Structure formats: structure tokens, C-alpha cells
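Enquirer: Quick one, what's the 3D model for this:
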Amino acid sequence: MPSPSTARPAGPPPARPRPPKALELATADEDDLRDEATYVALGYYDIDLSGRCAKGAEFDQCRFNRADLSGTSLVKVSLTDCLIENTNLANLRGDQSSLVRVAVRGSRLTGLQWIDGHLRDVTLLDSRADLAVFRSARFRAVQFDDCNLAGADFSGADLTGASFSRCDLSGAQFSGAKMTGTRLVGCTLAGIGGVTSFAGASISTGDLIALSRTLATALDITVEDA
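Expert: Below is the predicted model:
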């Protein structure tokens, strides 16, 4: 049995998206966001879709590059086999929506709200998701690498299938989260909330030292230097 300070091996990595090699170029006129619409094999490049609203839409095998979806509201929307790169998702709201086999790289997700949603086989790389809200979301094979998640809210989320590597989680909230099997390596954990939810998580030695101080504060334990 591994010692408490040894991180357990991660589960299988997220499955990669499977977009087609050839994509039709999307236009704001023909491929604007609409309720119950289905979008297949489209490339959303350098396109402004900010401030839109859509319910029940489906995106399958699409690619977003340098797109702007900031402030957009999505309800019960699904993205499957999609690539999202260098895209602005700041303050996007995705209630009861799903991401399946989606990779996000170099994008801005500041203030994003993905509440009561589902994420499976999702990778977020080198992205800014500070103040993002994932309350009551379900994570299965989700990997955060080199992301800024400062102040993010994971309250009530099921994080049993999530891993965080080299992420800034300072001030993040985990109250009521399920974290058995969650893996954290090389992360900043200063000032996190809901530290008692970390029962069952796998944490690297360096992270555990920082977490122990936060846990002591939560339990009103005074730590004195010898």
C-alpha cells in the first residue's frame, strides 16, 4: 500500500477528440448558434459568437480556433469530439451541458460557468480558468495541465475522475465535492476552501505540505515551529 505522501498512479488518460481531417469553414450568418441545431464537422475560425444564447444544440467533430464565445449562454448543449484552441470562453454559461472527448488548449475560461454539467475524456491545457464555476458537475477522465484555476468553484462536484498537474488552485472551493481518486501533482493549494473534501484524493508530497497548513487552519489547529 502506498504511503500517504505518495501519489497513486493516474487512471487512463482522456480519450482524444476525433475530428475529421477536412472541416467546412463556419460563417456567422449560416452557422450562428440556434436552439436545437446540430453542427457537424465545422471549423469556427476567427469568428465572433459572443453574447449568443442556444438551447439543446449539438456540436460534433467541430474545431474552434481564435473564436469568441464570451458571455454566451448554452443550456443542455453538447460538444463531442471537438478541439478548442486559443478561444475566448470567458463568462460563458453552460448549464446542464456536456463535453465528451474535448481538448481545450491555450484558451481563456475566466468566469466560465459549467453548472450541473458532465465532462468525460476532456483535457484542458495551458488555459486560464480562474473564477470558473463547476458546481455539481461530474468529471470522468478529465485532465487539467498547467491551468490557472485560482478561485474556481468545484462545490458539490464529482471529481473522482479528475487530475490536476501544475495548476494554480489558490482560493479554489471544494466544499461538498467527491474526491476519492482525484489526483493532484505540483499544484498551488494556498487558501483553498472545503479542504475536508480531499479525503481519498491522491496528492504529491509537495502539495500535501501546503494542504496540511490549510487543513490545520480549517480545524482551528495552531501550528508552532519547534
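Enquirer: alpha carbons only for contacts and neighbour counts from here, please
Expert: OK.
Enquirer: show me where the protein has helices.
Expert: Shown for the chain, the helices assigned by DSSP state H span residues 205-218.
Enquirer: Next, the contact list for Ser170, please.
Expert: Shown in contact with Ser170 (Cα atoms under 8 Å, 6 or more residues apart in numbering): 149-151, 188-192.
Enquirer: Turn the buried ones among these into a named PyMOL selection, would you?
Expert: To isolate in PyMOL the members of the contacts of Ser170 that are buried, counting by 16 or more other Cα atoms under 10 Å, one can use:
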select buried, resi 149+150+151+188+189+190+191+192
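Enquirer: From the contacts of Ser170, which land in strands?
Expert: Judged by DSSP state E, the subset of the contacts of Ser170 located in strands is empty.
Enquirer: Closest one of the contacts of Ser170 to Arg34?
Expert: Of all the contacts of Ser170, the one sitting nearest Arg34 is Leu149; the distance, using Cα to Cα, is 30.2 Å.
Enquirer: Setting the sequence-adjacent residues aside, check what's closest to that closest one.
Expert: Asp130 (4.3 Å; Cα to Cα, 6 or more residues apart in numbering).
Enquirer: To compare against the first, here's the next sequence to fold:
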Amino acid sequence: MAEKKDKRMKPKLSMEHELLRPSDIWMRERFIEQARFEGGVMTGADEERLVFDNCVFKDMSFANSDWRGVEFVDVLFQTCDFSNVQMENVMFHRCEIVNSKLTGADLANSNVGHLLVKDSDARYANFNFSEMKEVEFTDCNLMDSDFYECKFNQVRFEKCKLDNANFSETDLDGVDLSSSTYEHIEVTIPKIAGCIVSIEQALGFARALGLTVKEE
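Expert: Predicted coordinates for the structure are as follows:
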């Protein structure tokens, strides 16, 4: 069978960006474009409907702050800290999050398209009720993360740690978990049809169905 081509689009970034401080965003009338933020603390959007377009964040901390409803388009995040951030109803489009920390981040009800999350710690992250299209998690720690009742369209998990991740009420048809590791994940049995798993993982699903697997 032919391998599916990765259609995820990468961020469209300019060669040069204006270096800004976090406090500068309030002078941009809620629309910040072609900017670079490096080595600081983003204190929160205070329920403002901010849009970041064609931006780079490096060594920035969003931890324990409120960024609900913010839109990120063509944005690169490098070594950023999103620990316990409130990001419900956020939008990511053509973004990459690399070597970052998302422990306990709340991204419920979000719209996520063409996103790469790589080499990142996303334990206890909450993606409940989110819509995801062309999203790739690579070499991430997603233990105890929550994907309850998400809508997946070309979502990939490559070499991730998924122990105790919750995929209940999420359709896993076409989702490839075979290169990832876990001892237990939560799934809704009727929705695992078409999920791509390793032989060992398939045995685990068989036991979840109540089958007795005889190993010779």
C-alpha cells in the first residue's frame, strides 16, 4: 500500500522579523505581524482577541497565563514554556512548536490545522473537543494527555509516549499509533476501527474487547 504523503504545510515566515518586547503587543491594535519575541514572559491576553501572524517566539514563557481565543498563523515557537497556560478556543494554523513545554496546558475547544509539535513535553495537556487537521506530534511526551471527543483529520503520532492518554469518543480511523509506546490508553471501542497499531498494541485492544489472547 502506498504511503500517504504528508500534506502538512509549514509556517510561511519572512527572512527578517522586528524584535519586540511583550509589552509592545498592546500598541499593535490586536494584530501583530512579522515580529520576533525572544527571552521573556508573555503575561496574557486579558480576553483580547489577538492575532499573531508571521511571528517567531524563542525562549518565551506563556506559563500560567491566559491566552484564550488568540489566533496564531504562520508562527514558530522554539523552546517555549506553555505550562498550565489557558488556551481554550485558540487557533493554530501553519505553526510549529519545537522543544517546548506544554505540561498541563489547556487547549480545549481549539481549532488546530497544519501544526507540528516536536520534541516537547505535553504531559497532562488538554485538547478536549478540539478539531485537528494535518497535525503531527513527533517525539513528544503525551502521557496523561486528554483528547476526549476530538475531531481528527490526518493526525499523526510519531514515536510519542502515550501512556494513560485519553482518546475516548474520538474516532481513530486512520490514526497511526504503531511507533508510539503506552501500557494503557482510554479509547471508545466502536471508534478504534481503522486505527493503525503494532501487533503488541493490537493484543491490548483485543483484551479490552474481552477476548482471551492465547500466546504460544
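Enquirer: picking up where we left off before, give the contact list for the residue nearest to Leu149 of the first structure.
Expert: Counting by Cα under 8 Å, 6+ apart, Asp130 of the first structure has contacts 109-111, 148-152.
Enquirer: Checking those against the second structure: which ones persist?
Expert: Counting by both residues aligned by TM-score structural alignment, their matches' Cα atoms under 8 Å, the second structure reproduces these contacts from the contacts of Asp130 of the first structure: 109-111, 148-152.
Enquirer: counterpart of Ala137 of the first structure in the second structure?
Expert: Counting by TM-score structural alignment, Ala137 of the first structure corresponds to Ser130 in the second structure.
Enquirer: oh, I was asking about Glu85 of the first structure
Expert: In the second structure, the position corresponding to Glu85 of the first structure is occupied by Gln78, as judged by TM-score structural alignment.
Enquirer: repeat for Phe59 of the first structure
Expert: Taking TM-score structural alignment, Phe59 of the first structure has Phe52 as its aligned residue in the second structure.
Enquirer: What is the burial count for its match?
Expert: Other residues within reach of Phe52 of the second structure, judged by other Cα atoms under 10 Å, total 20.
Enquirer: swap in Glu38 of the second structure?
Expert: Counted with other Cα under 10 Å, residues neighbouring Glu38 of the second structure total 17.
Enquirer: Leaving out the residues flanking it, which one is nearest to it?
Expert: If the residues on either side of it in the chain are set aside, Glu38 of the second structure comes closest to Lys58, at 4.8 Å by Cα to Cα, 6+ apart.
Enquirer: Give the full set of residues in contact with that neighbour.
Expert: The neighbours of Lys58 of the second structure, taking Cα under 8 Å, 6+ apart as the test, are 36-39, 77-80.
Enquirer: Restricted to buried residues, select these in PyMOL.
Expert: Selecting just the buried residues from the contacts of Lys58 of the second structure in PyMOL takes one command, with 16+ other Cα under 10 Å as the test:
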select buried, resi 36+37+38+77+78+79+80
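Enquirer: Let me have the contacts of Lys58 of the second structure in TSV, adding distance to Asp163 of the second structure as columns.
Expert: Conversion of these to TSV gives the following (distance: Cα to Cα, whole Å):
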residue	distance to Asp163 of the second structure
Arg36	35
Phe37	34
Glu38	33
Gly39	32
Phe77	25
Gln78	25
Thr79	24
Cys80	24
